[in-house]
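one predicted model, sequence on top.
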Amino acid sequence: MGILDHFSDMFEWTHSDRKKLKKLKRRPLQTVEIRIKMDCEGCERRVRKSVEGMKGVTGVEVEPKKHRLVVTGHVDPDKVLHRVRHRTGKVAEFWPYVPYDVVDHPYAPGVYDKKAPAGYVRNVVNNPQAAGLARASSTEVKYTSAFSDENPNACAVM
């Protein structure tokens, strides 16, 4: 009965429905985060309207204090970035920050960014030049864990 079910599903749908389904299957549902400077409510409105009418977009979230735009849907991230740049005329880039807890040394050169929102640092995990500075060596881990409150055998300096 598997073959009959397959054929019955094929003939129930019209040609245009199958085309739409194929397009949706090609692009998975994803979240695109973009950093774009927003100074006022007009900038926020312009950024929101630049991507709301885009095909495949299911949700738009604007965070003006963090200068962040989050677009969810069946979209191509490069096309979203290009459209935001073109429609707003502003400098936009993919969200370059990760939470503070992800990086071992958040204040290493190349990681710490004064422009980053609170609780975020620059993502250097995939950058081979700066990633060496952001990772802790084994001797550094020994010294930092020796005075840790979580280590029951740690040295207590009073």
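Cool, got the structure. Numbers count the residues shown, from 1 in each chain.

make it CA atoms for all contacts and neighbour counts henceforth
Will do.

residue nearest the centroid of this protein?
With distances taken as CA atoms, centre = their mean, the chain has residue 33 as the residue nearest its mean C-alpha position (4.3 Å).

which residues touch that one?
By CA atoms under 8 Å, 6 or more residues apart in numbering, residue 33 lies in contact with 68, 69, 70, 71, 94, 95.

which SS class is it?
strand (DSSP: H, G, I helix; E, B strand; the rest coil).

for the residue found closest to residue 36 once you drop the neighbours it is linked to in the chain, give me its contacts.
Using CA to CA, 6 or more residues apart in numbering and skipping residues adjacent in sequence, the residue nearest residue 36 is residue 92, 4.8 Å away. Going by CA under 8 Å, 6+ apart, residue 92 touches 34, 35, 36, 37, 81, 84, 85.

okay, one more to line up with it:
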Amino acid sequence: MGGTLDFLSSLLGGGHRYNKRKQFQTVELRVRMDCEGCELKVRNALSTMKGVRSVDISRKQYKVTVTGYVEPHKVVKRVKSTGKKAEIWPYVPYNVVARPYAAQTYDKKAPAGYVRNVEAIRVSSQVVKPEDELAALFSDDNPNACSIM
């Protein structure tokens, strides 16, 4: 119903552009910070962003957590404008991963208790079509067997 009202109000107001609302979300980043000055620079850059409700920084883990009505790519862009290298937080707790000490998941740079999130990396680098997922469930060698998870 709200989308209909927004559309009608934009038509009556003369605007031809549909304004999409941002969702409240938490964005976690990995940012290398060595001193209080670096932390202050990143905190000031993020806290002045429109839609940001809170900024939490853990310098020891190189982790920055931003909550608010923001888009992740814009948060990364704002941190990079300070001269710091930033990426979306690539780690998950090790008890969530099936094989935490496999070659791709284990990372010496990860904070204690965390490993690299290989599933997210694998999904983001490959385009998976729904029909490919269904085709992979069945075996060509034995057409009577299937594996449904």
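That came through fine. What you see is a predicted model, and the numbers here were worked out from it, not measured in a lab.

which one in the second structure is aligned with residue 95 of the first structure?
Superposed on the second structure with TM-score structural alignment, residue 95 of the first structure falls opposite residue 89.

map residue 45 of the second structure across to the first structure for me.
Under the alignment (TM-score structural alignment), residue 45 of the second structure maps onto residue 50.

so what's the residue count around its match?
Counted by other CA atoms under 10 Å, the residues lying close to residue 50 of the first structure total 16.

remind me which helix or strand it belongs to.
If you go by DSSP states H and E, residue 50 of the first structure is part of helix 41-52.

that helix against the second structure, how far on average?
Helix 41-52 of the first structure differs from its equivalent in the second structure by a mean of 0.8 Å after superposition (mean CA distance after the TM-score superposition for the first structure).

buried residues in that helix?
Neighbour-count burial for helix 41-52 of the first structure, with 16 or more other CA atoms under 10 Å as criterion, is recorded at 43, 44, 47, 48, 50, 51.

could you list the buried residues of stretch 49-67 of the second structure?
For stretch 49-67 of the second structure, the buried set under the neighbour-count rule, 16+ other CA under 10 Å, comprises 51, 52, 53, 55, 57, 59, 62, 63, 64, 66, 67.

how about stretch 31-42 of the first structure?
31, 32, 33, 34, 35, 36, 37, 38.

what do we get in the second structure for the first one?
Per TM-score structural alignment, the equivalent position to residue 31 of the first structure in the second structure is residue 26.

looks like that match contacts residue 65 (just checking).
Yes: between residue 26 of the second structure and residue 65 there is a contact at 6.8 Å, judged by CA atoms under 8 Å.

before we move on, the earlier item: residue contacts, the match of residue 31 of the first structure?
So residue 26 of the second structure contacts 65, 66, 67, 68 (CA under 8 Å, 6+ apart).

skipping its backbone neighbours, what lies nearest the alignment partner in the first structure of the third one in space?
Following TM-score structural alignment, the counterpart assigned to residue 67 of the second structure within the first structure is residue 72. Taking CA to CA, 6+ apart, and ignoring the residues beside it in sequence, residue 72 of the first structure has residue 31 as its nearest neighbour in space, at 4.4 Å.

ok, back up a step: gap between the residue nearest to residue 36 of the first structure and residue 16 of the first structure?
Residue 92 of the first structure sits 35 Å away from residue 16 of the first structure, going by CA to CA, to the nearest Å.
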